[in-house]
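J.: have a look at this prediction, sequence included:
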Amino acid sequence: MHTRIESDSIGPLSIPNNAYYGVQTLRAKHNFSISGEKLHLSFIKNLSVIKKAAAITNFQEQNISADIAEAICKASDEIISGKFQEEFIVDAIQGGAGTSANMNINEVLAHRASEILGGTKDTYDLVHPNDHVNCSQSTNDVFPTAGKLTVLELMPHLINNLSYLENLLAQKADEFSDVIKMGRTQLQDAVPTTLGRSFKAYQSAVCRGIHHLLTVTDEMHTLNIGGTAIGNGLNTSPGYSATIVQNLANELKLPLKQANDLYDATQNADSFVQVSGAVKTVAVILSKMSNDLRLMSSSPKTGFGEINLPDKQNGSSIMPGKVNPVIPEVVSQVAFQIIGNDVTITMAAESGQLELNPFEPIIFRNLFSSIELLTNAALTLADNCIAGITANREHCLEQVERSAGIATALCPFIGYKRASEVAKESLKTEISIRTILLEKDWLSKEKIDEIIDLKKLAEGITPSINHLHSILT
């Protein structure tokens, strides 16, 4: 392999001659063999957008010449379009608060811009990664800005998939609105409800989660770009800080704004904790729903058997005919991972010191992962599970009729003590509540039928009474 020599403050290093990255990038590659994961592709793209906007702003401020600014912009556009992805070799998890990632983009753009101007990758004489590409910037404002822009890019895909899931849940709520089933609390029979009500509750929870995500994501539009190292804008020209955000907003067609307190925005990462928390909350909602689906579909002979999940694959290498609830299972596993990611993000945000949080690389690695995991999980839950669920209507109704849970509806008419006696006797003898009431002759058949109207009970409708004892026989 042909190589060239590049040097930094640490010393010289041999670089593959065809590489667009440089000495600081390769040194970081050697130092941080951690996860084997490279920088997120969207993150790289957003770093490039920032560098383009910075080049435009620096030209406007007469910090760099027109030809250098134009070359940086052209090189940035190439990376934004997807070229040179193999040149980004630093690990997603890295020390240095993201300096390695920032220098990776700086060096690639400097070398490519030099080529555009007719030079080669041998020197930085035409375009320098620090003096030109990184002009008026610091890793400390570039890196978190790229993180926020990446969240803004990834979040709409998650919102779309969750909205799709919510719509399917609404359809199932309507489809199952007349399916009477036994409601359960603490896994014990409680009172009748409908399967439609269960799915409507899932829909409402997902809707609430979407609203929460939209709320916290709005904070991602507020950037610290222009603050450079600690928020005071050191090494920027007077007009740069006032212009860079607008130029960046023009490139992305987003309503971006600069933080009111750049010191705060540079040292605190709580906005990412809020986003992670919202993503975790939705993951918990989907996992709880998945737990319910697994219970309600437990079957074929010894479980709840209230619903049927679509058969997706063989469930066992040894038990013939077994089909497992694999989609709810994978959704719960995604939730477990996201919860773990959130703990890491929380600790990383808490552990920043003084004027900078150096742990944003792990924050971004985990946050991007959480968003994408949940995006995929929401879609697979919708398409591979919710859409194909069917109800065992007769079985659900039979369970309600056999349950002692309907004794709760008797309390306003015969009192808690008598209702409890009826419930215990039904459980012990397996004789229905209706039959026991007739045998005790506490209520007439007509009144029993009026009180134990399962459709009304499922909707929470209790027959009106003027006085507790007026219907006793």
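T.: The structure has been received and is ready for your questions. Numbers count the residues shown, from 1 in each chain.
J.: going forward, measure contacts and count neighbours with C-alpha atoms only.
T.: Will do.
J.: ok, and for the host helix or strand of residue 247, which residues are buried?
T.: Here residue 247 is covered by helix 240-252, with elements defined by DSSP states H and E. Residues of helix 240-252 classed as buried: 240-241, 243-249, 252 (neighbour count, 16 or more other Cα atoms under 10 Å).
J.: before we go on, here's another structure to hold up against the first:
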Amino acid sequence: MATRIESDLLGELQVPVDAYYGVQTQRAVENFNISTARLSQYRHFIWALGVVKMAAIKANHEMGLVDDKVKSAVVQACKEVMEGKFDKEFPIDMIQGGAGTSTNMNANEVIANRALELMGYEKGQYEHCSPNDVVNLSQSTNDAYPTAIKLSLIKMNYILIEHLQQLVDAFKKKGNKFANIIKMGRTQLQDAVPMTLGQEFCAYAMTLSEEIERLTQNANLFREVNMGATAIGTGINSVEGYSEACVKYLCEITGYPIVLATDLVEATPDTGSYVIYSSALKRMAVKVSKICNDLRLLSSGPRAGLNEINLPPMQPGSSIMPGKVNPVIPEVMNQICFKVIGNDLTVTFAAEAGQLQLNVMEPVLAHSILESIQFLMRGMDTLRLKCIDGITANEDVCENMVLKSIGIVTALNPHIGYKNSTRIAKEALKTGKGVYEIVLEEGILSEEELKEILKPENMIGPAKRTCQ
């Protein structure tokens, strides 16, 4: 492979001649071969790095620190990075030491070398446009890197909510379709009282729709950034007015209502916004996983389980048991949720590990949240398209369970009292007879009275039967 020679604090190093990245990125590639997750896989993070660098160069130009030619070239290079033209030039591992310095320098080098090309120079001729002195001017990794993380999370949160809303709508659609199918509700895995299958699916839709507001509220915390804080929040090597100008351009470029942190020394090591947002992802994952547990139970069987619903058959379920079909889509969604819950614990540890004026664990913190969002988006799409949309109901099974269940004795409480109802339930359990049969045998109620009381539609109460 043809190479060019670049140098840094540690000396010279060979870099692929066609690469837009430079020596510090090359060192990171060699030092951090840790995971299979590369920065190039996180399109929105790369976009955000381009946004930060564009805002910075525009602010520095406004401050009179760079000339028109350099500013124009860097802005164009940033635009191309934002558009995804150089994603393959971000090869570094998401897990890295150095508090994100490798990521920041990867962006600086790619943008500098592309700007050099635009100005008619060769890659590596940094005397005309330096990654550090121009692209990173008035910045430090400690303000540019977390700002990019926050911008990427704001953008990805909007997309995540779109995927979540589609899943909510899918549950609503099924809820309305199943609105008139009577079934037994269960508590503690025991027969409780009747409900409709529609109510069950509407409840899934409602509980997930609540997460849209939680995610939105928590993502709003990412609007506060520390640009201009530079190393530790004191603003060293930046000029007066730079922070305000940079934030102004961040708003202009993204359309997001970005604000400057009140105390940059406090904001630089603070990772509280990541902790609370990650907790919202965990909360949503817990809910989705619980729903998947329900779907697996409701579809269990087909002969020796509940068999109230049918999940779409996606693949043969066993290498030894012919005809077996497993609920593989809810199963994979469960596992995705476990990963999100684990990532939240990683975020917690990473946030707690901050020391003094910086949290150096931000790379694993950022990767954990970004990975959780990607997993959830893909998982929810898979759950919706390959499972929820194709669910059908076994209406006869649901109705027979209601009629045979001892749980319907609850409907008799207002008419014969709790003590009599308890005795009848006990008798039904002992003899195997139905509640209906025992009440008639004992002459407690007439058949007409009993039929009216035990009509399934009269037992579901005032609750809504369709999704709102």
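T.: On my side now, so go ahead. Note that the coordinates shown come from a computational prediction; the quantities given were computed from them, not determined experimentally.
J.: TM-score for these two?
T.: The TM-score (TM-score structural alignment, normalised by the length of the second structure) is 0.95; 461 aligned residues with a Cα RMSD of 1.6 Å.
J.: ok, back up a step: a markdown table for the buried residues of helix 240-252 of the first structure, including distance to residue 171 of the first structure?
T.: Output for the buried residues of helix 240-252 of the first structure, formatted as a markdown table (distance: Cα to Cα, whole Å):
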| residue | distance to residue 171 of the first structure |
| --- | --- |
| 240 | 52 |
| 241 | 50 |
| 243 | 48 |
| 244 | 47 |
| 245 | 43 |
| 246 | 43 |
| 247 | 44 |
| 248 | 41 |
| 249 | 39 |
| 252 | 36 |
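J.: and which of the residues you listed is nearest to residue 183 of the first structure?
T.: Distance to residue 183 of the first structure, by Cα to Cα, is smallest for residue 252 among the buried residues of helix 240-252 of the first structure, at 49.5 Å.
J.: quick check: nearest residue in space to that closest one, chain neighbours excluded?
T.: Nearest residue to residue 252 of the first structure, sequence neighbours excluded (Cα to Cα, 6 or more residues apart in numbering): residue 49, at 8.0 Å.
J.: which residue ranges of the first structure form strands?
T.: Here the first structure has its strands, by DSSP state E, at 3-8, 11-16, 180-185, 188-194, 222-223, 257-258, 307-308, 390-391.
J.: could you figure out how far the longest one is turned away from strand 180-185?
T.: With axes from the mean of the first three to the mean of the last three Cα atoms, to 10 degrees applied, the angle from strand 188-194 of the first structure to strand 180-185 works out at 140 degrees.
J.: centre-most residue in the second structure?
T.: In the second structure, the centroid-proximal residue (Cα atoms, centre = their mean) is residue 373; its distance is 2.9 Å.
J.: that one reaches residue 156, doesn't it?
T.: Yes - taking contacts as Cα atoms under 8 Å, residue 373 of the second structure lies within contact range of residue 156: 7.4 Å.
J.: need the counterpart of the residue nearest to residue 252 of the first structure in the second structure.
T.: In the second structure, the residue equivalent to residue 49 of the first structure is residue 51, according to TM-score structural alignment.
J.: just give me the neighbour total for the nearest residue to residue 5 of the second structure once chain neighbours are set aside.
T.: Of all residues not flanking residue 5 of the second structure in the chain, residue 14 sits nearest, at 4.7 Å (Cα to Cα, 6+ apart). Using other Cα atoms under 10 Å, residue 14 of the second structure has 15 other residues around it.
J.: ok, residue 14 of the second structure to residue 295 of the second structure distance?
T.: Distance from residue 14 of the second structure to residue 295 of the second structure, counting by Cα to Cα, to the nearest Å: 56 Å.
J.: do the same with residue 45 of the second structure
T.: Using Cα to Cα, residue 45 of the second structure is found at 35 Å from residue 295 of the second structure.
J.: which one of those two is surrounded by more residues?
T.: A count of neighbours by other Cα under 10 Å puts residue 45 above the other of residue 45 of the second structure and residue 295, at 24 against 21.
J.: which helix of the first structure spans the most residues?
T.: Taking DSSP state H as the criterion, the first structure has its longest helix at helix 139-175.
J.: give the contact list for the residue lying closest to residue 56 of the second structure once chain neighbours are set aside.
T.: Distance criterion Cα to Cα, 6+ apart; nearest residue to residue 56 of the second structure, sequence neighbours excluded, is residue 246 at 5.6 Å. Neighbouring residues of residue 246 of the second structure by Cα atoms under 8 Å, 6 or more residues apart in numbering: 55-56, 58-59, 227-228.
J.: what do we get in the first structure for residue 246 of the second structure?
T.: Checking TM-score structural alignment: residue 246 of the second structure goes with residue 244.
J.: for the stretch 351-473 of the first structure, just list every one of the helices.
T.: 360-384, 393-402, 411-429, 433-440, 445-451, 454-458 (DSSP state H, counting those that start in this stretch).
J.: separation between the alignment partner in the first structure of residue 310 of the second structure and residue 322 of the first structure?
T.: Under the alignment (TM-score structural alignment), residue 310 of the second structure maps onto residue 308 of the first structure. For residue 308 of the first structure, the distance to residue 322 of the first structure (Cα to Cα) stands at 13 Å.
J.: who has more neighbours out of those two?
T.: Ranked by neighbour count (other Cα under 10 Å), residue 308 of the first structure and residue 322 place residue 308 first, with 20 against 14.
J.: just checking, residue 394 of the second structure touches residue 306?
T.: No - contact criterion Cα under 8 Å: residue 394 of the second structure and residue 306 do not qualify, at 10.0 Å.
J.: so which of those two has more stuff around it?
T.: Set side by side, residue 394 of the second structure and residue 306 show more neighbours around residue 306, with 17 against 14, by other Cα under 10 Å.
J.: re earlier: give me the mean deviation of the helix holding residue 247 of the first structure from the second structure.
T.: For helix 240-252 of the first structure, the mean deviation from the second structure after alignment is 1.0 Å (mean Cα distance after the TM-score superposition for the first structure).
J.: run a quick neighbour tally on the aligned partner of residue 136 of the second structure in the first structure.
T.: In the first structure, the residue matched to residue 136 of the second structure (TM-score structural alignment) is residue 134. The number of residues packed around residue 134 of the first structure, counting by other Cα under 10 Å, is 24.
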